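**Student:** got a sequence here, can you build the structure:
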Amino acid sequence: MAIEREDVCILIPTLNEVLTITPLIQDFREMGFDHIFVIDGNSTDGTVQAAEAAGARVVRQSGKGKGTAIIEAFSLIEEPYILMLDGDGTYAPSDADRMLAPLDEGADHVIGDRLTACDEGALTRLNHFGNHVINVLFKWAHGAYLQDILSGYRAFTQESLERLNLKETGFEIETEIAVEVVRNDLKVVVIPVSYCERPGTPTKLHPFRDGYKIIRTIYRLAKVANPLFYFGLIGMLLTVAGGLLGVYVVYEWFQNIERIPMTILTVLLIMAGLMITMFGLLGDLFLAFHRETTQELKKVREELEKLKRKME
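**Tutor:** The predicted structure is shown next:
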């Protein structure tokens, strides 16, 4: 049985999207979706008025940034299913049913993959390449290849949202959602979706600046999700630096030149690198134990719920 329209909230974060928000809302309303929620980042071009006129519920976010808007919106939604997409007209409402279908089949989270079949001109070669690099880095750091972790087209169950601990305030929010989904072992389904060229509105993304922030977020969040990667990378860099310096010291020694301070620095770098790597190994062991304990507690909780239902 398909998910009922009244059980779905269409969440649209916006910032100066007056050119696209009205047709976007109208398309969803024509498809039978009545719960359309626009969380606006204090637009100055009439986006709020246009969205309200089109029949959406509109709330102005209290802070700044896309992440802040999404986190605030999640706390205000009561419907059991949420379909989220950007308000810039790049995502197609016609993909809504395909995005929601996996939730009806037991998935916790659905990601709309833009990269498989995006329209010509929708992404520059630089952006397309950058997205693939970020997806690979995410796999190295968090152990899952989700094909398009930066996609703004996503579907959630209300229950799965309650398990996500989200804090990012900017465009890094999609990355944090992907990290939390993997960390909490949620069932994820990736669906190829259409991605259209922006209809005349300027992009708010800066490839290099925002790309750096996203990569930094992937690495920073690995401290909890994958400590071996986080500490191991630091340890490897220190060990390699110590090794290269050691090669120079040995070469100089063969030339009858003693480099005592450099020798001490070499030993310290290698020892520090190995110790930090050991911290990563220990952290990984503790994390594995925590995950096993969490799984056992989940099984116990499920058994208790089954027993409770039988008694009722």
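**Student:** rest of the way, CA atoms for contacts and neighbours
**Tutor:** Will do.
**Student:** for the nearest residue to residue 252 once chain neighbours are set aside, which three-state class applies?
**Tutor:** Leaving out its chain neighbours, the residue that sits closest to residue 252 by Cα to Cα, 6 or more residues apart in numbering is residue 258, at 6.8 Å. The local conformation at residue 258, judged by DSSP: H, G, I helix; E, B strand; the rest coil, is coil.
**Student:** for residue 258, give its distance to residue 244.
**Tutor:** 16 Å (Cα to Cα, to the nearest Å).
**Student:** need the longest strand for this protein.
**Tutor:** strand 8-14 (DSSP state E).
**Student:** flag every buried residue along stretch 153-171.
**Tutor:** 153-158, 160-161, 164, 166, 168-171 (16 or more other Cα atoms under 10 Å).
**Student:** now stretch 47-62
**Tutor:** Counting neighbours by 16+ other Cα under 10 Å, the buried set in stretch 47-62 is 47-48, 50-52, 54-61.
**Student:** so where do the strands sit in the protein?
**Tutor:** Under DSSP E, the chain gives strands at 8-14, 36-40, 57-60, 81-84, 109-113, 154-157, 188-192.
**Student:** dump the ones you listed to a markdown table, plus distance to residue 137.
**Tutor:** Below are the strands of the chain laid out as a markdown table (distance: least, Cα to Cα, whole Å):
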| stretch | distance to residue 137 |
| --- | --- |
| strand 8-14 | 27 |
| strand 36-40 | 31 |
| strand 57-60 | 34 |
| strand 81-84 | 25 |
| strand 109-113 | 17 |
| strand 154-157 | 21 |
| strand 188-192 | 18 |
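**Student:** sequence B follows; please return its structure for comparison with A:
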Amino acid sequence: MQPDTGPRADALELTVLMPCLNEAETLATCIDKAKAYLSRANIAGEVLIADNGSTDGSIEIAKAHGARVVHVPVRGYGAALRHGIENAHGKFVIMGDSDDSYDFSRLDPFVEKLREGYDFVIGNRFKGGIADGAMPFLHRYLGNPVLSFLGRLFFRSDIGDFHCGLRGFRREAINALGLKAPGMEFASEMVVRASLGKLRIAEVPTTLSPDGRSRPPHLRTWTDGWRHLRYLLLNSPKWLFVYPGAAILAFGALLTIVLLQGPVQVLPGVVLDTHSLIVGCMAMLVGASCLSFGVIARSYSATRGFLPVNPRLARVKAYATLERTLMGAGALALVGLTGLGYAVWQWAAADFGALEYNGMVRMLTVSCTLIALGLQLAFAAFLAALIDIET
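**Tutor:** The predicted structure follows:
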């Protein structure tokens, strides 16, 4: 790492931060626009380039145009930005790609919101305007809208453009979030952590232009899209496990109860019978597994500091102690064992010969399902208790 010789943070209001990996074609333009903005707005600031291993002369260009350069030893969009934020000297940081797709000469809305006391300000390209050819069709009409919708749904955020790369923030507030993602999912991590951390967030319209590079962008549509989706899901056990699990369990329980007494005709010529009962029992097992995964994952995330403590989950855990949960699991298993014992008794009464198929299959299926649910609940309770052990 090169010596940090720039002006100190208490002397600067704003750092304009740009990650860079071989951006010789556009870097000078971006730096010049940012410096012109700082001069026009009379802001004490700097332009900081977080270089990720450029070999095309980008470093020399940055220095020649008056930017400060920090070298990032770890490859990746997120790694470059994290290192840049850590080394920024401004009270505020505005970050954006160095491909000339964002206009660094028009940063007033970001600075105004930051001066008003907002911790995090993100641009919205869909409100500000996307020029023709600036965003691929799949990104504009599928990737960004879907991922932004899921982000709003999962984390109760009002942000309309989760992946706008032009964003500003108070440096101390973002550093306190402990961001770790090394790759493109850093963009999602920043928004998710800011939302979960209850930071004051504002959104401002911004424009997006076609980038000025002749080479393809670093972004990989499907790979990076999956990394963003994966990050959103892993940080929302509720939507990944709990809600799907509850829906599947409810469906299975309803189907099992309806078919417990015998076949049910749902449409002319369509009768649900033992095979549908088996489907219902399997759905109950899958749903219960998802629910237990959700509770354990949420508890683990809070223990490790990935997610804040959930007060409702804490109250449930305080009541559903290991011992109480084991009692409930034992009750389920006991009901199942009773049904299984009755089936064996019936079989013995028939001298272990053939039995009436339909009724016996219902009895055995439901009984074995209850036994499996009881065992699953017991093991899940022990795993949850293990995670809660203080070290």
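**Student:** center of the first structure, which residue is that?
**Tutor:** The centroid of the first structure falls nearest to residue 175 when counting by Cα atoms, centre = their mean (2.4 Å).
**Student:** now do the same contact list for the alignment partner in the second structure of that one.
**Tutor:** In the second structure, the residue paired with residue 175 of the first structure according to TM-score structural alignment is residue 188. Listed by Cα atoms under 8 Å, 6 or more residues apart in numbering, the contact partners of residue 188 of the second structure are 162-163, 228, 231-232.
**Student:** all the helices of the first structure, residue numbers only.
**Tutor:** For the first structure, the helices defined by DSSP state H cover 18-30, 47-53, 66-74, 96-104, 125-142, 158-161, 173-183, 207-225, 227-254, 260-311.
**Student:** mind telling me what residue 28 of the first structure corresponds to in the second structure?
**Tutor:** Residue 28 of the first structure maps onto residue 34 in the second structure, by TM-score structural alignment.
**Student:** so its match versus residue 65 of the second structure, what's the distance?
**Tutor:** Relative to residue 65 of the second structure, and taking Cα to Cα, residue 34 of the second structure is found at 11 Å.
**Student:** what's the neighbour count on the match of residue 28 of the first structure?
**Tutor:** 24 (other Cα atoms under 10 Å).
**Student:** residue 85 of the second structure too?
**Tutor:** 24.
**Student:** still on that earlier bit, how about the buried residues of stretch 47-62 of the first structure in JSON lines, adding distance to residue 138 of the first structure?
**Tutor:** Compiled in JSON lines, the buried residues of stretch 47-62 of the first structure are given as follows (distance: Cα to Cα, whole Å):
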{"residue": "47", "distance to residue 138 of the first structure": "34"}
{"residue": "48", "distance to residue 138 of the first structure": "35"}
{"residue": "50", "distance to residue 138 of the first structure": "38"}
{"residue": "51", "distance to residue 138 of the first structure": "35"}
{"residue": "52", "distance to residue 138 of the first structure": "38"}
{"residue": "54", "distance to residue 138 of the first structure": "38"}
{"residue": "55", "distance to residue 138 of the first structure": "38"}
{"residue": "56", "distance to residue 138 of the first structure": "35"}
{"residue": "57", "distance to residue 138 of the first structure": "35"}
{"residue": "58", "distance to residue 138 of the first structure": "34"}
{"residue": "59", "distance to residue 138 of the first structure": "33"}
{"residue": "60", "distance to residue 138 of the first structure": "32"}
{"residue": "61", "distance to residue 138 of the first structure": "29"}
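**Student:** closest to residue 96 of the first structure among these?
**Tutor:** Distance to residue 96 of the first structure, by Cα to Cα, is smallest for residue 56 among these, at 17.0 Å.
**Student:** go ahead and confirm the closest one touches residue 40.
**Tutor:** No: between residue 56 of the first structure and residue 40 there is no contact under Cα atoms under 8 Å: 11.5 Å.
**Student:** on that earlier part again, mind putting the buried residues of stretch 153-171 of the first structure in a markdown table, distance to residue 184 of the first structure included?
**Tutor:** Formatted as a markdown table, these follow (distance: Cα to Cα, whole Å):
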| residue | distance to residue 184 of the first structure |
| --- | --- |
| 153 | 20 |
| 154 | 17 |
| 155 | 16 |
| 156 | 14 |
| 157 | 14 |
| 158 | 15 |
| 160 | 9 |
| 161 | 11 |
| 164 | 8 |
| 166 | 12 |
| 168 | 17 |
| 169 | 21 |
| 170 | 22 |
| 171 | 21 |
